[in-house]
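Trainee: got a predicted model here, sequence first, then my questions.
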Amino acid sequence: MELGIGMFGDLQINANGEIQPAQQRLQEIIAEIKLMDEVGLDFYGIGEHHRPDYAVSSPEIILAAAATVTKNIKLGSAVSVLSSSDPVKLYQSFATIDLISNGRAELMAGRGSFIESFPLFGYNLQDYDALYEEKLDLLLKINATSKISWKGRFRPELNNQEVLPRAINDNLKIWVAIGGTPESVERAGRLGLPVMFAIIGGQPIQFKPLFDYYKKVYQAYGHDMNKFEVGVHMHSLFGEDTSEIADYYYPLYSAQMNRIGRTRGWAPYQRNQFDAGMSKDGALIIGDANQAIDKILTLQETFGLTRFSAHMDVGGPSHAAMMKAIEIYGTRIAPAVRKALQP
């Protein structure tokens, strides 16, 4: 199982509502990725947002910068909002990262958890599903062949057009991110694409039927089970002491949940929800190394995971807290998990 980190590029927001300068956060992110590589984590993913509380609107630029200060870690988006992107340009950008990084680039396609990119780039939300279907089809065709003829509804057609540059092995690994709908699971299984399930609330065991359905569809369409890949993306933060990291993190985490919740009609986030999430059966991987090791191993056993992604910057923890969490993850948690999973 691969062990890595996903981020959205949350900016730190203080008690007065003052937002950290994006320039500062971007430089911190590069330093954090460099440490992830140094401590031996397997992959890094960064999300795309177009909001004042996030620093990153173009994952590919962050990843290209990270490629120059790292040696081994895989570098991908988490996610690229495919519905409001141009698949041609998206492939070109990630193929370029692949060339810079000597074959370490990945692309994770998703619909995005926010809608700001649609009006920003001139797309109608009424076309939400159709945009994703069409653009995923085009992206996969570009990934499979350098010359393409294609026609759809939402972009000009391509007539024997060559898409360059090409990734080192010609095609990129393309993941799809899934929030939990059977339709998305069925599509991924039918296409034989690796899947990342976002589990950010409730109890992870509730997702078991979707994991089983994905595997069933994947097999039914005759895809090679030796290439079967499935992961989870879960809110995480690690510290020396579980109580201390929980008390530090709860105000930051709850503030972010409430900022998002106010736009979506959620009830105010409470400490008992946070504590329930941290429990053995909850969806938060927050605590010391031993607690994290136990929960990650349980998740792997339950779902047959090939990848675990710790989403570690929700609410904007300090750079110091992030660096400490990365150190603990890479030097204590990851080695213990790998040892436990050895045949």
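Mentor: Thanks, I have the structure now. These figures come from a predicted structure and were not determined experimentally. Numbering: from 1, shown residues only.
Trainee: going by C-alpha atoms from here, please, whenever you check contacts or count neighbours.
Mentor: OK.
Trainee: which non-adjacent residue is nearest residue 238?
Mentor: For residue 238, ignoring the flanking residues on the chain, the nearest one in space by Cα to Cα, 6 or more residues apart in numbering is residue 325 at 4.7 Å.
Trainee: wait, isn't the one you found in contact with residue 239?
Mentor: Yes: shown here, residue 325 and residue 239 form a contact pair, counting by Cα atoms under 8 Å, at 5.9 Å.
Trainee: tell me the contacts of the residue nearest to residue 238?
Mentor: If a contact means Cα atoms under 8 Å, 6 or more residues apart in numbering, then residue 325 has 237-239 as its contacts.
Trainee: ok, which stretches of the stretch 151-300 of the chain are strands?
Mentor: Assigned by DSSP state E, counting those that start in this stretch, the stretch 151-300 of the chain shows strands spanning 158-162, 173-178, 195-198, 230-238, 285-287.
Trainee: rewinding a little: tell me which element the residue nearest to residue 238 falls in.
Mentor: Using DSSP states H and E, residue 325 falls within helix 319-328.
Trainee: now the angle from that helix to strand 230-238?
Mentor: 120 degrees (axes from the mean of the first three to the mean of the last three Cα atoms, to 10 degrees).
Trainee: mind checking how far residue 266 is from residue 28?
Mentor: Per Cα to Cα, to the nearest Å, residue 266 is found 31 Å from residue 28.
Trainee: if you count neighbours, what's buried in the lengthiest helix in the chain?
Mentor: Counting by DSSP state H, the longest helix found in the chain is helix 242-264. Going by neighbour count (16 or more other Cα atoms under 10 Å), the buried part of helix 242-264 is 242, 245-246, 249-250, 252-258.
Trainee: pull the most distant pair out of those residues.
Mentor: The largest separation in the buried residues of helix 242-264, counting by Cα to Cα, is between 242 and 258 at 23.0 Å.
Trainee: if we can go back for a sec, residue 266 and residue 28: which has the busier surroundings?
Mentor: residue 28 (18 against 12; other Cα atoms under 10 Å).
Trainee: wait, the more buried one touches residue 319, no?
Mentor: Yes: assessed by Cα under 8 Å, residue 28 is found in contact with residue 319 at 6.5 Å.
Trainee: please compare the first structure with the one that follows:
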Amino acid sequence: MVELGISTFGETTPLEKTGQAVSHAERIRNLVEEIELADQVGLDVYAIGEHHREDFAVSAPEIVLAAGAVNTKHIRLSSAVTVLSSIDPVRVYQQYATIDALSNGRAEIMAGRGSFIESFPLFGYDLKDYEDLFDEKLEMLLAIKNNIHLNWQGQHTQSVENRPVYPRAVQEDFPIKIATGGSPESTQKIAALGLPIVYAIIGGNPRYFKGLVDMYRKIGRLKGHDEAKMTVGAHSWGWIAEDKEQAEKDYFYPTKQLVDAISKDRPFWKELTYDAYLKNIGDDGAMFVGDPDAVADKMIRVIEELGLDSFMLHLPVGSMPHEDTLKAIRLYGEKVAPRVRAYFAAKGK
């Protein structure tokens, strides 16, 4: 069955009605309530990303996920992503094993290189080691997952001689997924390791990723990996309201706030125009915005075209009033998800 969920970065951009951003503290508290509601309405996963900048509230997703674990019963709890290159893999495993204990086996790690690079100077890492840091720390994390006692000779990490790593995860085969923005090289590396992959589809036509998904699966088969464990997921920006036109109108302002802020730091990003926005929310765009029927239809189409095993709606991107976000989560769980699940259940996916 297709796994459906939510991803978020805990955005704290100015609200359209007030021109003021909510505090980091308030946004973090709101996130816990949103996780609990997502569980209540039957969504499968809630994933929180790590950032170290003013317009995102969450620098320690594992703490928020731990809080969300306590009063939930079914929803899986994931990072999206853990910036593995700038954190100790021993601590990553310990933190998520702790969430796994609190949730009784519902935690997972989604690791990434980090498209936002603020954590590197903050924790004393050199960007020239960007690729090597990730590759070495991923290998170390996998070694910790597979062995209670860690024997490790590090170059960018510490060396460890036969030391145990506790607590251990509740899940025997603890899930570690790798996120990527769509680089063919990243896809090849992840496929060669036989690890689950998650694509960030946040621009252009989602059909572009079909070639990457096919390549990922082909490499996995050639390497002899268990295809059942090589799942493919995606996350895309989106918003749901009862009225399609209202959803499209309301979502532009917060999306522009975030895109314009990021464009100041990234020369390959441009400030968001309304025409570009309309293209992105259109049939061939990467954003999923509208009423429940419109969002469900587009979700079904993209999941089917790409052969996805899971899909996360990044909801919202940029700040929306908390009460509106709760309404969107409820619509997703009660109207969108059942329709998507029914479609694929009928097809035997």
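Mentor: That came in fine, so what should we check first? Here the structure is a predicted model, which means the values were calculated and not measured.
Trainee: and the strands of the stretch 151-300 of structure 1: which comes nearest residue 116 of structure 1?
Mentor: Among the strands of the stretch 151-300 of structure 1, strand 173-178 comes nearest to residue 116 of structure 1, with 18.3 Å by Cα to Cα.
Trainee: where in structure 2 does the closest one fall?
Mentor: Counting by TM-score structural alignment, strand 173-178 of structure 1 falls onto residues 175-180 of structure 2.
Trainee: now that stretch: buried residues?
Mentor: Quick answer for stretch 175-180 of structure 2 (16+ other Cα under 10 Å): 175-180.
Trainee: farthest pair in those?
Mentor: Pairwise distances among the buried residues of stretch 175-180 of structure 2 were taken by Cα to Cα; the largest, 16.4 Å, belongs to 175 and 180.
Trainee: quick one: secondary structure of the aligned residue in structure 1 for residue 101 of structure 2?
Mentor: Residue pairing (TM-score structural alignment): residue 101 of structure 2 is matched to residue 99 of structure 1. Assigned by DSSP: H, G, I helix; E, B strand; the rest coil, the conformation of residue 99 of structure 1 is helix.
Trainee: cool, the one 10 residues further on as well?
Mentor: Under three-state DSSP, the three-state class of residue 109 of structure 1 is strand.
Trainee: residues contacting it?
Mentor: 77-82, 136, 174-177.
Trainee: and for residue 306 of structure 1, the neighbour number?
Mentor: With neighbours defined by other Cα under 10 Å, the count for residue 306 of structure 1 comes to 16.
Trainee: please name the residues that touch the closest residue to it other than its chain neighbours.
Mentor: Using Cα to Cα, 6+ apart and skipping residues adjacent in sequence, the residue nearest residue 306 of structure 1 is residue 1, 4.2 Å away. By Cα under 8 Å, 6+ apart, residue 1 of structure 1 lies in contact with 305-308, 338, 341.
Trainee: and residue 1 of structure 1, how far is that from residue 44 of structure 1?
Mentor: For residue 1 of structure 1 relative to residue 44 of structure 1 (Cα to Cα), the value is 14 Å.
Trainee: same deal with residue 9 of structure 1?
Mentor: 12 Å.
Trainee: how near is the residue positioned nearest the centre of structure 1 to residue 258 of structure 1?
Mentor: The C-alpha lying nearest the average C-alpha coordinate of structure 1 belongs to residue 78 (Cα atoms, centre = their mean; 3.0 Å). With distances taken as Cα to Cα, residue 78 of structure 1 is found 22 Å from residue 258 of structure 1.
Trainee: go on, residue 284 of structure 1?
Mentor: Separation of residue 284 of structure 1 from residue 258 of structure 1 (Cα to Cα): 17 Å.
Trainee: do residue 1 of structure 1 as well
Mentor: 33 Å.
Trainee: residue 186 of structure 1 too?
Mentor: Relative to residue 258 of structure 1, and taking Cα to Cα, residue 186 of structure 1 is found at 32 Å.
Trainee: what of residue 282 of structure 1?
Mentor: Distance from residue 282 of structure 1 to residue 258 of structure 1, by Cα to Cα: 19 Å.
Trainee: and if you look at residue 2 of structure 1?
Mentor: Counting by Cα to Cα, the gap from residue 2 of structure 1 to residue 258 of structure 1 is 32 Å.
Trainee: just residue 132 of structure 1 next, same as before
Mentor: 29 Å.
Trainee: now residue 166 of structure 1
Mentor: Taking Cα to Cα, one finds residue 166 of structure 1 at 43 Å from residue 258 of structure 1.
Trainee: ditto for residue 167 of structure 1
Mentor: For residue 167 of structure 1 relative to residue 258 of structure 1 (Cα to Cα), the value is 41 Å.
Trainee: hmm, back to that, what does the match of strand 173-178 of structure 1 contact?
Mentor: Outside stretch 175-180 of structure 2, the residues that reach it (Cα under 8 Å, 6+ apart) are 80-81, 107-113, 186-187, 190, 195-200.
Trainee: in TSV: the buried residues of stretch 175-180 of structure 2, plus distance to residue 39 of structure 2.
Mentor: Compiled in TSV, the buried residues of stretch 175-180 of structure 2 are given as follows (distance: Cα to Cα, whole Å):
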residue	distance to residue 39 of structure 2
175	19
176	21
177	21
178	24
179	23
180	26
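Trainee: which among the residues you listed gets closest to residue 159 of structure 2?
Mentor: The closest of the buried residues of stretch 175-180 of structure 2, once distances to residue 159 of structure 2 are taken by Cα to Cα, is residue 176, at 22.2 Å.
Trainee: quick one: map the residue nearest to residue 238 of structure 1 onto structure 2.
Mentor: So, by TM-score structural alignment, residue 325 of structure 1 is matched to residue 328.
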